[in-house]
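J.: Attaching a predicted model along with its sequence, questions to come.
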Amino acid sequence: MGDIVKQILAKPIQLADQVTKAADEASSFKQECGELKSKTDKLAALLRQAARASSDLYERPTRRIIEEMEHVLDKALALALKCRGNALMKRVFTLNPGAAVRKVCSHVENSIGDVSWLLRVSAGDNGGEYLGGLPPIAANDPILCFIWEQIAVLHKGSVEERSEAAASLVSLASDSERYGKLIIEEGGVGPLLKLVKEGKGEGQENAARAIGLLGRDPESVEHMIHVGACSVLAKILKEGPMKVQAVVAWAVSELAANYPKCQDLFAQHNIIRLLVGHLAFETVEEHSKYTIVSTKPTSIHALVIASSNNVHRDNHTDQNPTRLGERPRNLHRVITSTIAMHAATKQGNESNEQVNHQRNNSHSGINLKGRDRDLEDPGTKAKMKEMAARALWHLAKGNSSICRSITESRALLCFAVLLEKGTDGVQYNSAMAVMEITAVAEMDAELRKSAFKPNSPACKAVVDQVVKIIEKGDSELLIGCIKMIGNLARTFKATETRMIGPLVKLLDEREAEVSREASIALTKFACTENYLHVDHSKAIISAGGAKHLIQLVYFGEEMVKIPALVLLSYIAMHVPDSEQLAQAEVLQVIEWASKHSSIAHDQTLEPLLLESKSRLELYQSRAPRGFHKLHFHQ
């Protein structure tokens, strides 16, 4: 950068020398020109000092200051040259000849102030005080000057000063999107990443937090990726202190959320593996894919299955293997037994100390000493899991390859455990991560079959916890869990109906959003695309779904009416001979809806209404009765 700054300074130094010479040769307004010469000499001396220290100068303010200074020196030179000839002066100065020279002198004085400030800032020489106040160039935009100063401190300051500068940038980025843009434009990302990589404790946290806050839009994130953010963040997730790692995981989640194209770049830097490692620490052990293989490799999946079957046999609850969606009786026992069996398998080849060390470190690729991680306080460990889950949530969104990597690890089993006993933040982020993975699986048959196959203990464990949350019905996790079950609708067998009842119950929920999502989820069970749509439709009817849906069609909010009517149409289409539908007068409801202007013109709904009406007419009477009669005359 020193050579670039020297080139920038070359022209103003030459201009300053020319102004000095022209002012010295002036034949008019000698006193004013003498002042101009004096100030320009001082400016030239500062510029030469800056050129000698070019390697230390902060380029961004240097460019801005020099650009402004060149305009000033151009004007000063033109005026000094005119002062050399008397004949010309009468045409040049029509009002106050001395005022023009004094005005230029004032501008040169401002340039002196700007260069003096630049030298102090670039050297980090503040004498323990504020860096000389605002330079004249920043009079109209003091925040820009403040940003320059903080970035300069990041380049040259002590460890404590750099930490404070990063904290100041965090504050600015939090306050305004414009300030965040300025920090990026003025070259703040590079020194922030350097502080994340090489700093200590609080300074690293502040810098990582600033990186996350600055990544508010695709352009900003792309800039960070280009200057090496992926490798720096991956290094910290592998080797840094856990408090710093938690902030870094949050920053990764922000960058991925605001620029999904960077997901694969993060994956290429092994960040998925590292995040899963943090998630699994003191939760469950990870998949053998991420471990050092022992001389007697044992499938953890097989151990989980064996343990699960043993538990079921011990409890005498079911002689058949557990199917997807059926509740394991003791999730903790399954997991504990699995881990114990896996540890016993490895014990023949390794000492207890090595096993512990590998469990805590080698499995995840994290190079921290096991003791250091074990000694972290519970709050820090919980925060690390919360942020790791958040990062996996945003990295998995819409990305099949990353979802596959996550589901091939022990992440699903981790999510099941954390949904049950994690802190609020951990539970929420885990639920959102699984929701995004299942959303991808819904569209990706290969992922759905591999990750959510009926004999997968991890999937059973996740579904168990999700159904519990839906049954409870009053959690902030509810919407995500409803969507999750809907996404998996095509994986459930005809006999796996325990999630149908709780979803039907939510149709009677007071909150319109909950009823809407429950309708959408149940539609994925009852729609024609689901191979078991007839069985699922019958289960919905048996759970009392028709009555709730009719209520929503008639009296629900606008956001609920269409989803409820779509579900009702599918049920009527697939089970038109249902006596319960006949008693609920579903045919009359569909006829009424077909005539309702706001509903009938929905292009996706119209063919469903026609088909379901046609099917129902074969089995049910059109005569309106009872409760619905009033509505058909509206």
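T.: Everything's here; your move.
J.: contacts, neighbours, all on C-alpha from now
T.: Will do.
J.: Ile184: neighbouring residues, count only.
T.: Using other Cα atoms under 10 Å, Ile184 has 18 other residues around it.
J.: wait, Asp372
T.: Using other Cα under 10 Å, Asp372 has 10 neighbouring residues.
J.: now it: how far from Ser106?
T.: Separation of Asp372 from Ser106 (Cα to Cα, to the nearest Å): 61 Å.
J.: again, but for His301
T.: For His301, the distance to Ser106 equals 79 Å [Cα to Cα].
J.: Neighbour count for the two, which is higher?
T.: Comparing His301 with Ser106 by other Cα under 10 Å, the one with more neighbours is His301, at 17 against 14.
J.: mind listing what that one touches?
T.: His301 makes contact with 456-457, according to Cα atoms under 8 Å, 6 or more residues apart in numbering.
J.: That one sits in which helix or strand?
T.: Element membership of His301, judged by DSSP states H and E, is helix 300-315.
J.: And whatever helix or strand comes next after that helix, what does it pack against?
T.: Next along the chain after helix 300-315, taking DSSP H and E as the criterion, comes helix 331-347. With contacts taken as 3 or more Cα pairs under 8 Å, 6 or more residues apart in numbering; DSSP states H and E, helix 331-347 sits against helix 300-315, helix 352-357.
J.: give me that answer again for 6 Å
T.: Contact here means 3 or more Cα pairs under 6 Å, 6 or more residues apart in numbering; DSSP states H and E; on that basis helix 331-347 packs against helix 300-315.
J.: Check the gap between the closest residue to Gln347 other than its chain neighbours and Ala23 for me.
T.: Excluding its sequence neighbours, the residue lying closest to Gln347 (Cα to Cα, 6 or more residues apart in numbering) is Val355, at 7.4 Å. According to Cα to Cα, Val355 stands 82 Å off from Ala23.
J.: Same check on Ala458?
T.: Taken as Cα to Cα, the span from Ala458 to Ala23 is 84 Å.
J.: Between the two, tell me which one has more neighbours.
T.: Ranked by neighbour count (other Cα under 10 Å), Ala458 and Ala23 place Ala23 first, with 30 against 27.
J.: which residues touch Ala249?
T.: Contacts for Ala249 (Cα atoms under 6 Å, 6 or more residues apart in numbering) come out as 387-388, 391.
J.: okay, now the one to match up with it:
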Amino acid sequence: MFLVIWHCIATVRTSHRVSDQIDAVKSLASLALDNKLYKKYIVQEQGLPPLVKLLEDGACLYAQIAAADALCVLTNDQNIMDKVMIVILRLLKDAPIEVQIQAIELVTEMAEQYSITVYDSVEWNVILPIVTLLSAETSTDELKTCCAEALWTLAAKSKTNCMTITKTRAMLSLAKLVEKERGKLRYYCLMTIMEITAVAETDIHFRCTVFKTNAASTKAVVDQLLGVIEESRNPIQQIPAIRSIGSLARIFPSHETRIISLLISLLHNKHLTVASEAEIALKKFTSPDNYLCFDHWKSVMKFISLPALMRLIGGGNRLQRHRWDLLIILYLFYLYQHLRGSRH
């Protein structure tokens, strides 16, 4: 096997046939993925320099993509990763669509494989062209789907990336895609929104900046989330929409009853996770941490009585804890209102 590695490295370094170079590069990446010892040996035998040269100077776009992919498998060296990203950025701008798709898929792989700190120095570059391609009329459905998946992966657990995404004015584009698309593209857009709203839930400055109640983008996002919750029969799409609404619970005014009634209707949903997420979202509306919790509690009580909620509490299923938590919150507000009334 070590002879195979030597042969592949030599082919990448000296071959004049691009197809042979690409095959050799893919073989090196495959070997590195299969065995950590092979990966270490490729690096020791100076397999990285010819890959970097092919990445930077390759006349074939597909050879550059193959080299970038192999380098991501073989190393997490920051200098090399920056070189990979520079090439990816160039390909996103100038390459044919099929190459752009491969480049974006590589971004997704890098985001999944490495710590998000890999992107700290260049994230303002890579996110903008991805958002641009996601919104371009000339982009194919496959390209848009890859862009949406990449945005979701970049946004996941990264407050910085979520902020960068919103600075590109992506929220309105995501809302429009949720409205008109279906399948994976719609799902990845919903998951991206879910990650961004999760950051908004814990960061008041971000929430007030990105999700202003009178902003067109906020209205568009909320309307589409509610549309998915109300009209979709696909739990895979409903669940991120419900979570997003729950994360935004603090932005809704006291007279917002449509959301409350919609979430209450989902408490009877046959899909256990949908019902559970609805309960968690309702808790965020009525939690004492929410400034308008008392007003939201009164809205809840218009649509559901305590006995009705008691009947929803099953015997030992996994939803029981969330329902008891919600019941306790509602009951405490009930006592508060009762005691307040008795004083007058």
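T.: Good, I have the coordinates. Owing to the predicted nature of the structure, the values given are computational and were not obtained by experimental measurement.
J.: What's the TM-score once they're superposed?
T.: Scored against TM-score structural alignment, normalised by the length of structure 2, the superposed chains reach a TM-score of 0.84; 337 aligned residues with a Cα RMSD of 3.2 Å.
J.: which bit of structure 2 covers the helix holding His301 of structure 1?
T.: Helix 300-315 of structure 1 corresponds to no residues in structure 2, going by TM-score structural alignment.
J.: Okay, angle between that helix and helix 331-347 too, please.
T.: 130 degrees (axes from the mean of the first three to the mean of the last three Cα atoms, to 10 degrees).
J.: May I see the buried residues of helix 300-315 of structure 1?
T.: Buried positions in helix 300-315 of structure 1, judged by neighbour count with 16 or more other Cα atoms under 10 Å: 300-301, 303-309, 311-312.
J.: what's the helix or strand for the residue sitting nearest the centre point of structure 2?
T.: Nearest residue to the geometric centre of structure 2 (Cα atoms, centre = their mean): Trp152, 2.5 Å. Per DSSP H and E: Trp152 of structure 2 is located in helix 141-155.
J.: what packs against that helix?
T.: helix 123-135, helix 183-202.
J.: residue range for that helix in structure 1?
T.: So helix 141-155 of structure 2 sits over residues 382-396 in structure 1, by TM-score structural alignment.
J.: Give me the aligned partner of Asp535 of structure 1 over in structure 2.
T.: Asp535 of structure 1 maps onto Asp295 in structure 2, by TM-score structural alignment.
J.: Give the closest residue to its match in space, chain neighbours not counted.
T.: Nearest to Asp295 of structure 2 is Ser254, by Cα to Cα, 6+ apart, at 5.5 Å.
J.: Equivalent analysis for Leu552 of structure 1, please.
T.: Lys561 is the one closest to Leu552 of structure 1 (Cα to Cα, 6+ apart), at 5.9 Å.
J.: burial of that neighbour, as a residue count?
T.: Neighbours of Lys561 of structure 1 using other Cα under 10 Å come to 23.
J.: what do we get in structure 2 for it?
T.: Matched by TM-score structural alignment, Lys561 of structure 1 corresponds to Gln320 in structure 2.
J.: What is the neighbour count of Val462 of structure 1?
T.: Neighbours of Val462 of structure 1 (other Cα under 10 Å): 25.
J.: which element is it on?
T.: Using DSSP H and E, Val462 of structure 1 sits in helix 457-472.
J.: ok, now Arg311 of structure 2?
T.: With DSSP H and E as the criterion, Arg311 of structure 2 is inside helix 306-312.
J.: got the contact list for the helix or strand that comes right after that helix?
T.: Using DSSP H and E, the helix or strand that directly follows helix 306-312 of structure 2 along the chain is helix 320-343. With contact meaning Cα under 6 Å, 6+ apart, helix 320-343 of structure 2 is reached by 283, 313.
J.: Flag every buried residue along helix 320-343 of structure 2.
T.: 322-324, 326-327, 329-330, 333-334.
J.: what's the lengthiest helix in structure 1 aligned against in structure 2?
T.: The longest helix of structure 1 (DSSP state H) is helix 97-123. Helix 97-123 of structure 1 lines up with nothing in structure 2 when matched by TM-score structural alignment.
J.: chain center to that helix: distance?
T.: Per Cα atoms, centre = their mean, to the nearest Å, the displacement of helix 97-123 of structure 1 from the mean C-alpha position of its chain is 46 Å.
J.: next helix or strand past that helix?
T.: For helix 97-123 of structure 1, the following helix or strand on the C-terminal side (DSSP H and E) is helix 142-156.
J.: Quick one: distance of that next one to the chain centre.
T.: Worked out by Cα atoms, centre = their mean, helix 142-156 of structure 1 lies 27 Å from the chain centre.
J.: Pull out the buried positions in the helix or strand that it is followed by.
T.: Counting by DSSP H and E, the element after helix 142-156 of structure 1 in chain order, helix or strand, is helix 159-175. Within helix 159-175 of structure 1, the residues that qualify as buried are 159, 161-173, counting by 16+ other Cα under 10 Å.
J.: Count the residues that sit near the counterpart of Ile116 of structure 2 in structure 1.
T.: In structure 1, the residue matched to Ile116 of structure 2 (TM-score structural alignment) is Pro260. Neighbour count of Pro260 of structure 1, defined by other Cα under 10 Å: 19.
J.: hang on, the earlier thing: please tell me how far the residue nearest to the centre of structure 2 sits from Leu61 of structure 2.
T.: Taken as Cα to Cα, the span from Trp152 of structure 2 to Leu61 of structure 2 is 26 Å.
J.: Equivalent analysis for Arg13 of structure 2, please.
T.: 17 Å.
J.: Please apply the same query to Asp289 of structure 2.
T.: Distance from Asp289 of structure 2 to Leu61 of structure 2, by Cα to Cα: 53 Å.
J.: host element of Ala257 of structure 1?
T.: Per DSSP H and E, Ala257 of structure 1 falls inside helix 242-258.
J.: tell me the angle that helix makes with helix 271-280.
T.: Using the same axes, to 10 degrees: helix 242-258 of structure 1 against helix 271-280 is 130 degrees.
J.: Give me the distance from helix 242-258 of structure 1 to the chain's centre.
T.: Distance of helix 242-258 of structure 1 from its chain centroid, counting by Cα atoms, centre = their mean, is 8 Å.
J.: Pull the number of nearby residues for Ser401 of structure 1.
T.: By the criterion of other Cα under 10 Å, Ser401 of structure 1 has 14 neighbours.
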